[in-house]
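In: Sequence and predicted model, in that order:
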Amino acid sequence: MTIGIAAHGPNAGLAVFRALAAVEAVGRGAIGGFVSLAALTADGSVARATAQRGGIAALWANGEAAIPAAIASATTAGLMSSGPDRPEPLSQFTPAEAGVGLVTGHRMPNTIGVNGVNLNDEVLALMRTGMAPAEAVEQVVRANPDVDAGIIALAADGRIHAANTALVEKRGDTGRALIDARESGAVVAVLHNAIHPHRPLASLAAEVAMDVMQPDDRPDGWITLHEGVRLAAGAVNAVEIDADGAVEAIVVADARFLSGCWSLGIGYETGVIRRAEQIAVMLYEPYMVVNDGVLRTIDGQTEFRIPVRSS
C-alpha cells in the first residue's frame, strides 16, 4: 500500500518527482494520496514537501514547473507515497538529516521496533554513527522480522540499500529495483506493494529517475544533416563532418542505397568522422529519404540537427 523512492545524483529531487509521476500515470492501487518528500539541499539543510491527497501533483499547484530549485537540484532525495490521509506529521515517513542521509520505504517503516524506536529512525541513527546503509538496514530488518515494513536507506554520499522484513517478503505483490551507478554519479532504489501491475513498476520508476540524473542521450554537441548530402560506400555506416559540424557525406555499408529511392536508417550510435577519425557517436537516428545516393529529407525536413556524444 505504499511506494518508496530514493535517488542520489544530479537533480535527484526532480528525479524522484518524475519517478512517482510515472508510476501514478500508469499504475493503479495504493497511489495518488499522500506524499512525503525530503531532499538534502546544497545549503546543508533538509527541504520537505508534503500532501495528504492528490499524489505528486498536489505537492505544487503548478506541477513540475513550480518545484523549488533547491529541491529539484538536490543531489540526495527520497519520498514515500500511498493512498490518502496518513497520520501527521508526514515527515515521520521520510526521516532525513543533512550530512547523514535519509530513509524511506514502504508498508509501515515508521513502526516501533524491538528497540523501542521507529525502524526508519533507528536506521538513520545508525547511519549517523557512521554505519553504512546496507549494514544499518540489514541489522534493523533482521531484528524485526515480523514488522510490516520495507526500508530504503540513502547516505549523503550516495551509498544506498533497500530491504524488506521477512514478513513483507512473504507478500506476492511487492516490487523492488536498485540501480547503483555510483561510480558514474547516480543511484536509485525503489520498494513498493499493492500497486499494479506490480512486476514492472519498480523498474519503471528507477529508470525514469536515472533518465533524469544520467540521460543516455545527453549530448556533448550537435551535427547538422541537410538536403543534398551525398552517400558514399564504406565498411561501416558513419557520417563525415566538416570543422563546423555539418555533415559532408553519409557512409553506408550497403551499396544498394547508392541508387534508387530508399527510406534509410543508419543504426544505433553511428560513428561521426572528422578527418578520418571517429570523434563522436550519434544519439538520435533520423528517418532519411535518399534518391540515387543523395539525401532528400531528414524526418520530413530539409535540415536537421542531431545530438552527438564524444567518443
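Out: All right, it came through fine. Just so it is clear, the model here is predicted, and its values are computed rather than measured. Numbers count the residues shown, from 1 in each chain.

In: From now on I want contacts and neighbour counts done on CA atoms only, so please keep to that.
Out: Fine.

In: From the contact counts, what lies against the host helix or strand of L231?
Out: Taking DSSP states H and E as the definition, L231 sits inside strand 230-233. Strand 230-233 is packed against strand 247-252, strand 294-298, with contacts defined by 3 or more C-alpha pairs under 8 Å, 6 or more residues apart in numbering; DSSP states H and E.

In: What residues of the longest one count as buried?
Out: So that's strand 247-252. By neighbour count on 16 or more other C-alpha atoms under 10 Å, the buried set for strand 247-252 is 247-252.

In: Can you add distance to H8 and give these back as TSV?
Out: Output for these, formatted as TSV (distance: C-alpha to C-alpha, whole Å):
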residue	distance to H8
V247	38
E248	42
A249	42
I250	40
V251	41
V252	41
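
In: which among those gets closest to P84?
Out: V247 (54.9 Å; C-alpha to C-alpha).

In: Identify the residue nearest the closest one in space, chain neighbours excluded?
Out: Once flanking residues are discounted, V247 sits nearest to I241: 4.2 Å by C-alpha to C-alpha, 6 or more residues apart in numbering.

In: count of neighbours near that neighbour?
Out: Around I241 there are 21 other residues, counting by other C-alpha atoms under 10 Å.

In: related to what we said a few turns ago, report the next helix or strand after the strand holding L231 in sequence order.
Out: Using DSSP H and E, the helix or strand that directly follows strand 230-233 along the chain is strand 238-241.

In: Could you list the residues in contact with that next one?
Out: Strand 238-241 is contacted by residues 223, 247-252, 266, 270-274 when judged by C-alpha atoms under 8 Å, 6 or more residues apart in numbering.

In: Next up, a structure to set beside the first:
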Amino acid sequence: MHDAVLGAELLGRGAIGGFAVMAVLDATGALQYRVTQRGGVCALEMPASWQSARVAAIISSGPDRPEPLTQFLAGAGGVGLVTGHRLPNTQGEDGTALNRAALDRLAEGQAPQQAVDAVLQAHAEWDAGLVAIDAQGRLGMANSARARRRDDLGEFRRATAGASLGLLHNSIYARGDLAAQLGELAWSRLRGLAPRSCFLVLVDAVPLVSASRDCVHVDAQGTIVALETANPRLAGLDRVSTAVYLGADVRRDGVLVGAAATELYVRIRAGAACPVALPAQNRLLARMNDVEA
C-alpha cells in the first residue's frame, strides 16, 4: 500500500502529499502506527520489519489534519484495521466514529464486509468510505450512499486465497484509470510479481548530458546513475525544473527497459540534476517493458 500511495503522489494531483497514517499488525499481532502531517508517504519512517507484515493499511490526503492522526485509521491488535477516505473518523449516531464502529464489529466476530456494510447502511448520508481488513486478511470495503454520488471516485479490489487488497480514493486527478494503475502496482508488490511499473530514484547529483533523445540510465536497484537530455537549455538552468521529461527512455546497462510515466522535478545546478528536500520529488514512476524489471 505504501507504493500505491506514492504512485498516487507521482501520477496525480489533488488531495495527496500531505498527512499520512500507516498501521500494521506485526508478527505478534500487535498494532503499530507511523504518522506524518506533511510530506506524504515518503515522510513515514517505517521499520524494515514492516515489509513482512501480513496486515497493513494506510490513509493519506492533504496536510495539517486534526490530531491525533491515528483517529483516521482505527486498529486493534489481533483484530484488524479500518481505513477509508473522505471522513471515516466522523462520529455516528451513537457518538462512535464510523471506522471505530466497524472495528468493534470485527472484534465481535463479524466479517469485514458485513461490518462495513452495517455501519454505512446505518449512516447513508455520512461522508465516508471504509476499507476493513481483519487479522486473518479478509477484506471488506464500501462507500456510503452520499459518497457514491461523487463523480471523482476510484476503487480497486482484488482477493485470492492467499492475499487481499482494497483501495478507495477521491479528489485525485490523473490520466487514465488511477485506481487500476495504483491497484496493479500494489498487487504486484504484494504478490511478488514481475512489476509493470517501478520507482526510479535520484540519490546523488548526476550530470545532464546532451543527447539526441531523452534517457534515464539506472542501475539494478532503480537508482538514477545518468541523465541524457535533448533539451539544449536544461543544463544551463539554475533552478528547480523538469530533469526527466514524460516518456523519456529508461535504460539499464544500455538496454531499453521502459519509459518514464511521470516526470522528475528537481534542482538543476551547474549542469547537473540534484536531489531536493522532499523525498517523493526525487522519484519517478517508470512503465517497464516485458523484461525483468
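Out: Nice, thanks for sending it over. Keep in mind that what you see is a predicted model, and the values were worked out from it rather than measured.

In: so what number do they get for TM-score?
Out: Overlay of the two chains. TM-score (TM-score structural alignment, normalised by the length of the second structure): 0.65; 200 aligned residues with a C-alpha RMSD of 2.0 Å.

In: picking up where we left off before, which stretch among the helices and strands packed on strand 230-233 of the first structure comes nearest T2 of the first structure?
Out: Using C-alpha to C-alpha, those put strand 294-298 closest to T2 of the first structure, at 45.6 Å.

In: what about the helices in the first structure?
Out: Assigned by DSSP state H, the first structure shows helices spanning 12-26, 69-72, 119-128, 133-143, 166-169, 198-213.

In: Point out the one among those that comes closest to V188 of the first structure.
Out: Nearest to V188 of the first structure, of all the helices of the first structure, is helix 198-213, at 6.0 Å by C-alpha to C-alpha.

In: quick revisit: just name the closest of the buried residues of strand 247-252 of the first structure to A15 of the first structure, please.
Out: Taking C-alpha to C-alpha as the measure, A15 of the first structure lies nearest V247 of these, at 35.0 Å.

In: what's the spacing between the closest one and V294 of the first structure?
Out: Counting by C-alpha to C-alpha, to the nearest Å, the gap from V247 of the first structure to V294 of the first structure is 13 Å.

In: sorry, back to before: any chance of the helices of the first structure in JSON lines, plus distance to G175 of the first structure and mean neighbour count?
Out: What follows is these, written out as JSON lines (distance: least, C-alpha to C-alpha, whole Å; neighbours: other C-alpha atoms under 10 Å):
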{"stretch": "helix 12-26", "distance to G175 of the first structure": "12", "mean neighbour count": "24"}
{"stretch": "helix 69-72", "distance to G175 of the first structure": "25", "mean neighbour count": "20"}
{"stretch": "helix 119-128", "distance to G175 of the first structure": "19", "mean neighbour count": "23"}
{"stretch": "helix 133-143", "distance to G175 of the first structure": "17", "mean neighbour count": "19"}
{"stretch": "helix 166-169", "distance to G175 of the first structure": "10", "mean neighbour count": "16"}
{"stretch": "helix 198-213", "distance to G175 of the first structure": "5", "mean neighbour count": "23"}
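
In: okay if I get the ones you listed as JSON lines plus distance to V46 of the first structure?
Out: As requested, the helices of the first structure are exported to JSON lines (distance: least, C-alpha to C-alpha, whole Å):
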{"stretch": "helix 12-26", "distance to V46 of the first structure": "12"}
{"stretch": "helix 69-72", "distance to V46 of the first structure": "9"}
{"stretch": "helix 119-128", "distance to V46 of the first structure": "14"}
{"stretch": "helix 133-143", "distance to V46 of the first structure": "19"}
{"stretch": "helix 166-169", "distance to V46 of the first structure": "29"}
{"stretch": "helix 198-213", "distance to V46 of the first structure": "20"}
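
In: how about those, which one is nearest A181 of the first structure?
Out: helix 198-213 (9.3 Å).

In: for that closest one, packing partners?
Out: strand 2-8, helix 12-26, strand 174-181, strand 186-193.

In: Let's have the ones you listed in a markdown table, adding distance to A155 of the first structure.
Out: Below are these laid out as a markdown table (distance: least, C-alpha to C-alpha, whole Å):
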| stretch | distance to A155 of the first structure |
| --- | --- |
| strand 2-8 | 9 |
| helix 12-26 | 13 |
| strand 174-181 | 13 |
| strand 186-193 | 11 |
